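Novice: Predicted structure and sequence below. I'll ask about it afterward.
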Amino acid sequence: MIRAAAKRLHGHARRTPLLSSPFLDDIAGRKVYVKPECLQHTGSFKFRGGWSALSGMDPEKRSHGVIAYSSGNHAQGIALAARMHGVPSVIVMPSDAPALKIENTKALGAEVVLYDRDSEDRDEIGARLAAQRGLTLIKPFDDPLVIAGQGTTGLEIAQDANSLGIQNADILVCCGGGGFSSGIALACAADAPTLRIRPVEPEGFDDVARSLISGKIERNATTSGNICDAIITPQPGDLTFPILHRLCGPGLTITENEALRAMAQAFLRLKLVAEPGGAAALAAALYRPNDITGDAVIVTISGGNVDPAQFAQALATLP
């Protein structure tokens, strides 16, 4: 499915490179390779899953429109993919999502329905609207076609890592519900089996890390209250968790301050704009080096959709 998604994405998604900087290597104490999905269409890897889901859907079913729920990156990926396919989209977004993500989703042609993270259930809202309007629900991570689309990132990482002779390295992946991590894990298990995928989450929202330890799906106590909004989800997915449990190494956690500092370093050293959740994996590589083994590490910058004020806050962490 991942290879089929790659064929459908060809000519539509950007193939992002692996970047490096000696300055980042010095901070991390090892070679750091960065996969900048912040350069992808809509500013995140989510376009891959959005295009995969819509392009792999039955045309008649697709013509009635799609619905999704997201804090912003899946929202934009689905909105653009739907517009490119000429079909309507409805996106259910938390009211505390970054203003830029809400505005961009609307600008891409989607109808946005806002909800409160702590008092309303986005699954219920999405299911109800889908039934009322005849829309097809595309979940942000617990959908086979979405996972396959995100997994195309892993095919590219494996190809580049093999070309560079990178072996026995950790791949750190910014992780919410696990669609990105599980897709990359599946791709690398086939094409670069010596690389180990490790999910990275914010402290206090480490449901995947805890689930990997317990062997069962664990849930976060809250679903808001952290700047890494893009990777805050209630719990791992029913589809993603078995993949993560089978193929991933231990999870890592980072603080909000570490995310901000990683954003600043990405800009200073690679000229990349990352959002807090999108910088989580880089933060772990730079500021949690004792939790990583090997002479090299590969990290994803999963998104760059950050409000200007928050980006300024990140840059203020520079000496």
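Specialist: Ah, there it is.

Novice: going forward, measure contacts and count neighbours with C-alpha atoms only.
Specialist: Will do.

Novice: Need the residues that contact the helix or strand where Asn257 lies.
Specialist: If you go by DSSP states H and E, Asn257 is part of helix 256-270. Helix 256-270 is touched from outside by 19-21, 23-24, 202, 226-228, 272-277, 279-280, 282-284, 286-287, 311, 313-315, 317-318, with contacts defined as CA atoms under 8 Å, 6 or more residues apart in numbering.

Novice: Quick check: buried residues in it?
Specialist: For helix 256-270, the neighbour count (16 or more other CA atoms under 10 Å) marks Glu256, Glu258, Ala259, Leu260, Arg261, Ala262, Met263, Ala264, Gln265, Ala266, Phe267, Leu270 as buried.

Novice: Tabulate these (TSV), appending distance to Val87.
Specialist: Listed next are the buried residues of helix 256-270 as TSV, based on distance: CA to CA, whole Å:
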residue	distance to Val87
Glu256	38
Glu258	40
Ala259	36
Leu260	37
Arg261	40
Ala262	38
Met263	35
Ala264	38
Gln265	39
Ala266	36
Phe267	36
Leu270	37
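
Novice: Against which helices or strands is whatever helix or strand Gly50 lives in packed?
Specialist: Using DSSP H and E, Gly50 falls within helix 46-55. The helices and strands touching helix 46-55, judged by 3 or more CA pairs under 8 Å, 6 or more residues apart in numbering; DSSP states H and E, are helix 2-9, helix 73-85, helix 144-164.

Novice: Name the next helix or strand downstream of the shortest one, please.
Specialist: Tracing the chain C-terminally past helix 2-9 and defining elements by DSSP H and E, one meets helix 22-28 next.

Novice: Now do the closest residue to Asp170 other than its chain neighbours: how many residues are near it, please.
Specialist: Spatial nearest neighbour of Asp170, chain neighbours left out: Arg196 (4.7 Å); criterion: CA to CA, 6 or more residues apart in numbering. If you count neighbours by other CA atoms under 10 Å, Arg196 ends up with 21.

Novice: Was I right to think Arg196 contacts Ile171?
Specialist: Yes: if you go by CA atoms under 8 Å, Arg196 and Ile171 touch, sitting 5.9 Å apart.

Novice: List the residues that contact Asn49.
Specialist: No, residue 49 isn't Asn; it's Gly. Counted by CA under 8 Å, 6+ apart, Gly49 has contacts Gly77, Leu145, Val146, Ile147, Ala148, Gly149, Gln150.

Novice: Below is structure B, check it against A:
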Amino acid sequence: MSLTYKDITAAAERLKGHVLNTPFYHSQRLSAATRTQVWIKAENQQYTSAFKERGALNKLLSLSDDERARGVYAASAGNHAQGLAYHGQRLGIPVTIVMPRGTPFVKVQKTQSYGAKIVIEGASFDETSAYAQKLCRDAGAVYVDPFNDEIVMAGQGTVAIEMLKAVPEIDTLIIPIGGGGLIAGMAVAAKAIKPSIRIVGVETVMYPSFHTRRNGLASPVGGSTIAEGIAVKDIGERSFAIADPLVDEVLVIEEADFERAIAMYVNVEKTVTEGAGAAGIAAVLRHPEKFEGQKVGLIMTGGNIDMRLLASILQRELVREKRLVTYRILGDDRPGMLSQMADVISSKGGNIVDVAHNRLVLDVPAKGAEFDIMVETQDARHAHEISEALRNTGYALRMD
């Protein structure tokens, strides 16, 4: 089967009252920062904090009574698992989720809390998916693919209907690409409503599966990314076939871009997004010339991010902006030296966060010491002022 606009409007009608028509709002601050008119669709406000509920629920609601009784299976360690488990529990449909070994316990626990049966198997998504499909066949149940299913794509496509109904003047939609289900569904809906609209996909540099398939490339795929929601090695065959003719451009984004975008959502919008959810603003920040002056719709696809990872990203952004700086000072190991450095930093308005005192570094004289002093500063200019003041003490200095 293929995917039509009629399928997506039917899905929208089916999902009414079951999922949120999430806010789609204009961000004055992001618009000013990027010289682009930016609207944000806050899918992180769904009950399970991600858009995946839409496709999962549309699939569940399409099942016959017999299929519902037999239950559903899926392979997922993330938002698809939670969306399927939550709505399966609501509808009284048994849900079994197969997760790969090494899935964080918090994700296992959260999916279990929605009533799903969890099976841990496979070292990779491909292994996990193959095992889940075998279990599903053996049980005579229904397999719910996270992206390579037209009914799931139709559910995801309802996001575009809501966006363009709220703000018809949108010129461009920027959509994250993992397995391709979201961009396929949204592209079909958006082009049917407004044929002139520009569809831009975003992938992480570690998993450019759509880009490589479209261009006949053999780029390496894999690695650890903070955008794990779109870390898919192979684009879905069906989703690619549907999306490819409709997608105007695909941008491949670096890890640092995702980090910067997550931090910007926290600092500017005061909201939390996962890595994949920040793909849209990451693309605008990396390629401002492609979007300047346009009316752009972004999808904050989910907010399920590990709190330790979020804390690390925010700290790394402080380092990037030179608001958290480590000064390495080589000097004599004598009483009062550290106090002198602290006085200099204090006199310039810096706030000492941490100090490491190392006497055992071999490239430092035996009577010397190495100090790493982490300082909170106002900005790069302030950090430079402190470094110059420290250099004026006569000690060797390196600034990280």
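Specialist: Arrived safely, thanks for sending. Computed from a predicted structure; not experimentally measured.

Novice: The helix holding Asn257 of the first structure vs the second structure, mean deviation?
Specialist: In the superposition against the second structure, helix 256-270 of the first structure averages 1.6 Å from its aligned positions (mean CA distance after the TM-score superposition for the first structure).

Novice: ok, residues contacting the helix or strand following that helix?
Specialist: Toward the C-terminus, helix 256-270 of the first structure is succeeded by helix 280-287 as the next helix or strand (DSSP H and E). The contact list for helix 280-287 of the first structure, computed with CA under 8 Å, 6+ apart, reads 24, 27-28, 32, 34, 172-174, 199-202, 228, 252-254, 258-259, 261-262, 292, 297, 299-301.

Novice: In PyMOL, how would I select just the buried ones from those?
Specialist: Selecting only the buried entries of the contacts of helix 280-287 of the first structure in PyMOL, with 16+ other CA under 10 Å as the criterion:
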select buried, resi 24+28+32+34+172+173+174+199+200+201+202+228+252+253+254+258+259+261+262+292+297+299+300+301
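
Novice: and Tyr86 of the second structure, what pairs with it in the first structure?
Specialist: Under the alignment (TM-score structural alignment), Tyr86 of the second structure pairs with Leu80 of the first structure.

Novice: ok, its match to Ser89 of the first structure distance?
Specialist: As judged by CA to CA, to the nearest Å, Leu80 of the first structure and Ser89 of the first structure stand 9 Å apart.

Novice: list residues touching both of the two?
Specialist: Between them, Leu80 of the first structure and Ser89 share these contacting residues under CA under 8 Å, 6+ apart: Gly109.

Novice: all strands of the second structure, in order?
Specialist: Here the second structure has its strands, by DSSP state E, at 24-26, 37-42, 72-75, 95-99, 117-120, 142-143, 172-176, 198-204, 249-253, 295-300, 324-332, 351-358, 368-376, 396-399.

Novice: How about residues contacting the last one?
Specialist: Here strand 396-399 of the second structure makes contact (CA under 8 Å, 6+ apart) with Val325, Thr326, Tyr327, Arg328, Ile329, Leu330, Gly331, Ser387, Leu390, Arg391.

Novice: neighbours of the nearest residue to the second one once chain neighbours are set aside, just the number please.
Specialist: Excluding its sequence neighbours, the residue lying closest to Thr326 of the second structure (CA to CA, 6+ apart) is Met374, at 4.2 Å. Here the neighbour count serves as a burial measure; for Met374 of the second structure (other CA under 10 Å) it reads 20.

Novice: What residues does Met374 of the second structure make contact with?
Specialist: So Met374 of the second structure contacts Leu324, Val325, Thr326, Tyr327, Ile352, Val353, Asp354, Val355 (CA under 8 Å, 6+ apart).

Novice: Compare the residues you listed and tell me which is most surrounded.
Specialist: Val325 leads those on contacts (other CA under 10 Å) with 26 neighbours.

Novice: so that one sits right up against Ala383, yeah?
Specialist: Yes: look at Val325 of the second structure against Ala383 with CA under 8 Å: they come within range, at 7.1 Å.

Novice: Leu164 of the second structure: how many residues sit nearby?
Specialist: Neighbours of Leu164 of the second structure (other CA under 10 Å): 19.

Novice: Also Val250 of the second structure?
Specialist: Neighbourhood size, Val250 of the second structure [other CA under 10 Å]: 20.

Novice: now swap in Leu286 of the first structure and tell me
Specialist: By other CA under 10 Å, 22 other residues sit near Leu286 of the first structure.

Novice: Trp160 of the first structure maps to what in the second structure?
Specialist: Quick fix: residue 160 of the first structure reads Asp, not Trp. Aligned against the second structure by TM-score structural alignment, Asp160 of the first structure finds its counterpart in Ala166.

Novice: Find the nearest non-adjacent residue to that match, please.
Specialist: Nearest one to Ala166 of the second structure, counting by CA to CA, 6+ apart, is Phe24 at 7.3 Å.

Novice: Over to Thr9 of the second structure?
Specialist: Nearest residue to Thr9 of the second structure, sequence neighbours excluded (CA to CA, 6+ apart): Thr158, at 7.2 Å.

Novice: which residues does that neighbour contact?
Specialist: Applying CA under 8 Å, 6+ apart, we find Thr158 of the second structure in contact with Ile8, Thr9, Ala11, Ala12, Arg54, Gly185, Met186, Ala189.

Novice: which residues sit in contact with the residue nearest to Thr153 of the first structure when sequence neighbours are not counted?
Specialist: Nearest residue to Thr153 of the first structure, sequence neighbours excluded (CA to CA, 6+ apart): Ile184, at 6.3 Å. Ile184 of the first structure sits next to Gln150, Gly151, Thr152, Thr153, Gly154, Leu155, Ile197 when contact means CA under 8 Å, 6+ apart.
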